[in-house]
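[1] Dropping the sequence and predicted coords here.
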Amino acid sequence: MAEIAAGVVAAEQVVSTTVQAGAAGYAVGKPSNGLSATFSQLATASPDGTSNSLARSNHSLTVVGDRAYIFGGQTDAGKLATNHVHSFALPTKDKAQADYHLTPAIALAEGGPVPQSRRSHSACALGGRIAVFGGVDESGSTIVDPAIWLYDPQKSAWEATLPEPSTTAPAARSTASLFSDSEDLLLYGGKDGHGTPLVDVWIFVFSTRTWARLPDAPASTTSAAFAGGSLYLISATDALSSALHHLSITIEAEEPPSWDTVQFPTNPLTPGPRPRENGGLLHVTTGFGRQYLLYLLGDRQPTSPSESAEAASPPQWSDMWSLQLPASHVSVERTTTFSEAIKPAKIKDAIRSKLGYDAGTFTWAEVDVKPPGDLAEPEGKVHPGPRSSFGCDVLANRKDVALWGGINAKGEQEGDGWIIQLE
């Protein structure tokens, strides 16, 4: 029987690798979860004590096309950053240097409004624009502004979208998570004006300018991501386990969506990330339908009343983990290449399941960090180190990540940018 099973595995490996249209080494019997990463420093900005300093935290970094846009936050002097937009080109093989621009806040319509300065807001790319919502002002008060602010990089200008009057809308908040869902926006959680954690979930439909409320989440957390039509959250209540909550969002569904929860251990005997807040949780893909959540850095999260994150040394994490998501479905679309349309990862997982292998869905693996390949003897930093409250986003290739600033283990604002290349 063992020989027969081995023969079937070998045959299915041939099918799997053939379907990739030439991509070799995609073995059915090999677990897929186990990424490696290379950190490359983009640039550094020295603290200068001004409200335009790029040494900042609690800001947003949003990627649109081949540029990254930084907005808001708190600078190294404890000042609220201006409402200017900082942008830089992301390096490519043909263009290694990142050119930089500073753009003052300008209204799209003459005499129109622009967003006020803020920190701890939420932001995301929406088509070719950047959407911004909520946050905290200079006095530390939650900004009471129902507008969704849209920044157009092509016109370097802002406009506000207000919900229809007399319609239900989410409360003012900070530290929320904002995602684009096709042409609409998905909003989750954060804190209200009294600092109370929120668990509500909302969809903003631009065609009608109305908010629709979805089922409340089982937990409040800053670790949220949107992938493949599902909202994912990671929360923890003790030091030995954490939970992955996910909500499949289909507006046209006959039945309302409901939350599912998967518990996973975080103890020394089982691989898994320790609880954290104010880090990064991003949806990435390595191609061929294989998708992950990338969970990186962040503040150590107290898991009992007697435990203090500040007492830990250092108070932030410096590690990075990947959670394997269900593979993309087999589909053929007119605009995709053959290898993109066939989704070998989905085929591989189906084969592995039939043969009794674990497909690896919702399993964790620590990301292997490699030194930069172009440095014989590294000069300066080769890793951001422990930090939290930074801005980050996935690049257009959906695989690599840009990161800027944050708070380091000394409690200082950082002013450096990084590219994380995954493979």
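    Great, that's in hand.

[2] all contacts plus neighbour counts: C-alpha atoms, from now on.
    Fine.

[3] just so I have it, where are all the helices in the chain?
    With DSSP state H applied, the chain shows helices at 2-19, 338-342, 344-354, listed in chain order.

[4] Out of the ones you listed, which gets nearest to A55?
    helix 338-342 (39.3 Å; Cα to Cα).

[5] buried residues in that closest one?
    S339, E340, A341, I342 (16 or more other Cα atoms under 10 Å).

[6] ok, for the last one, nearest residue in space, not its chain neighbours?
    What sits nearest to I342 in space, not counting adjacent residues and going by Cα to Cα, 6 or more residues apart in numbering, is V330, at 5.5 Å.

[7] That neighbour touches K348, doesn't it?
    No: counting by Cα atoms under 8 Å, V330 stays clear of K348, with 10.9 Å between them.

[8] ok, and here's another one to check against it:
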Amino acid sequence: MAEAAGVLYAIEHLVEGGLALAKGIYDPTLPLKATIQSITDVDLPRVHHSISEVKGRAYIFGGKTHGDQLADNAMHMIILPSSGIESTDYQRLEPTSASPPARFGHSTAVIDDQIYVFGGSDANGPLEEKGRVWVFDTDTNSWSSLDAAVGDVPKARVWAAATASAQPQPEHKRTDEDVAPQLPPDPAKMVPEPLSPSTYGTLVVYGGVCKGEESATPELWTFDIASRTWTKLSSPPATYPSNTSLSVTFQDNRLYTVSGNSTHYLDLSFSSPSYTNSTTTGPAPLSPWCTLQPLTTEPNQLTSESTVALIPITTGQGRNYLLHITPSVLSTLQLPSSATTAASLKDRARDAISKNNATGEWSEVRYFNAEGVLIQEGQNGRGVGGRTGFGASKVKEIDGGCVLVWGGIVDGKVRSDGLLIEVEK
């Protein structure tokens, strides 16, 4: 009897496991669920500003305030909620003589603990800085600047999109490199020396309205931080209106752009120097631009001033997406799954049974409020609530699918609050 019961128990659990596996394979990966939580305990009105998250802190710089007034050039730091702490905190970091002038419509991107700022405008138009890149070090709360060493530089511009990669970077030199081979290695001396800030990586600037021009440019520029060199790459196919809002981001070494409804990507190769040769160059395209399925949601004729954001996120188990944020819609693009993960196994299983795995497809998210209640079409609280000129940043310290949106303008009024958007399956 005991043996029969054991066999029945094993069969029951085998069947349950098989059903769960089949359900996992057949369950669609889109649409995703977006839970939207308001942040109202910090009052910081901003529009056309930048926001960058580093180690659980959101750094807000520039922009405008009420009455179309240019904001100051202080850095405003918001300490975000974390495990066990539900409220936010705020600190104003006063400007110094090394701080960049006040501006709005500028571009920012993050590499490790550094925030890189390019372009923007003051009341007199785009700031002419001859390709200068400003750097805010979040470890020291200090500013510095990087000027181009040689070559052409991009024109002064406003409303450009930006992203960054930590590549290329030199090989890490082991601290026991010159130890005699007959001596036993000391593990404490085998740790590579950390790289110095602002000596590696690539900043990418896409589009923007240049000084003296009325329509947006499709130009794509890269700035190699080690060599302080700007390089102009080929632009994505121009299949969008000349004054539409553009967005760009990296996922590994693949550069993605969204221009109006058009989606493109470009695979890049980075030359990584050794520690004996510090010469670096900008990234080189591995192939021509590729076109993906267009956005299925209408971007409501967004202009270059409207602000959109394109942010890589993950829902775990190797599943990768891009989150595209406009004033009215949140959409996700499913990317190829990471190799040797549960997601890649599921995709291969769906391919084997001729079942679409949704890679390369766009889908609008399902909206939920902070209490987990579905927000129906036509109800308030969907997306970012019609905000234009908002700032957005991925929140790496909270979740792979968490994004912070701050400020913006609705019905002519500048918002002083934020939204924490968590995207999950």
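    Perfect, I can see it now. Note that the coordinates shown come from a computational prediction; the quantities given were computed from them, not determined experimentally.

[9] quick one, which of V330 and K348 of structure 1 is more surrounded?
    Taking other Cα atoms under 10 Å, V330 of structure 1 and K348 do not tie; K348 has more neighbours (24 against 14).

[10] And the more buried one, what's its match in structure 2?
    Using TM-score structural alignment, the equivalent of K348 of structure 1 in structure 2 is K346.

[11] quick one: the spatially most central residue of structure 1 from K348 of structure 1, how far?
    Nearest to the mean C-alpha position of structure 1, by Cα atoms, centre = their mean, lies L282 at 2.8 Å. According to Cα to Cα, to the nearest Å, L282 of structure 1 stands 24 Å off from K348 of structure 1.

[12] how about JSON lines for the buried residues of helix 338-342 of structure 1, with distance to A11 of structure 1 added?
    Listed next are the buried residues of helix 338-342 of structure 1 as JSON lines, based on distance: Cα to Cα, whole Å:
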{"residue": "S339", "distance to A11 of structure 1": "20"}
{"residue": "E340", "distance to A11 of structure 1": "23"}
{"residue": "A341", "distance to A11 of structure 1": "22"}
{"residue": "I342", "distance to A11 of structure 1": "19"}
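
[13] tally of neighbours for D319 of structure 1?
    By other Cα under 10 Å, neighbour count at D319 of structure 1 equals 17.

[14] Excluding chain neighbours, what is closest to it?
    L297 (5.6 Å).

[15] quick one, what contacts the one you found?
    Each residue near L297 of structure 1 by Cα atoms under 8 Å, 6 or more residues apart in numbering is listed here: R276, G279, G280, Q316, W317, S318, D319, M320, P386, R387, S388.

[16] most neighbours, which of these?
    In those, the most neighbours by other Cα under 10 Å go to S388, 30 neighbours.

[17] For it, which non-adjacent residue is closest in space?
    Closest to S388 of structure 1 by Cα to Cα, 6+ apart is G298, at 4.3 Å.

[18] Please tell me I have it right and the one you found contacts N278.
    Yes: at 5.0 Å, G298 of structure 1 counts as touching N278 under the criterion of Cα under 8 Å.

[19] intersection of neighbour lists for the two?
    S388, S389.

[20] Run through the residues that contact the residue nearest to I342 of structure 1.
    V330 of structure 1 neighbours (Cα under 8 Å, 6+ apart): A341, I342, K343, P344, K346, I347.

[21] all strands of the stretch 51-200 of structure 2, in order?
    57-61, 75-79, 89-93, 107-111, 114-118, 121-122, 125-126, 133-137, 142-146, 157-158, 161-165 (DSSP state E, counting those that start in this stretch).

[22] what span of structure 1 lines up against the second one?
    Just to be clear, that refers to strand 75-79 of structure 2. Residue span in structure 1 matched to strand 75-79 of structure 2, by TM-score structural alignment: 85-89.

[23] circling back to that earlier point, need the counterpart of the residue nearest to D319 of structure 1 in structure 2.
    Under TM-score structural alignment, L297 of structure 1 pairs with T326 in structure 2.

[24] distance of that match from V135 of structure 2?
    27 Å.

[25] quick one on the thing from earlier: would you list the contacts of V330 of structure 1 in a markdown table and tack on distance to L42 of structure 1?
    Formatted as a markdown table, the contacts of V330 of structure 1 follow (distance: Cα to Cα, whole Å):
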| residue | distance to L42 of structure 1 |
| --- | --- |
| A341 | 33 |
| I342 | 35 |
| K343 | 33 |
| P344 | 34 |
| K346 | 35 |
| I347 | 38 |
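
[26] one step back: trace the residue nearest to the centre of structure 1 over to structure 2, please.
    That one, L282 of structure 1, aligns with I311 by TM-score structural alignment.
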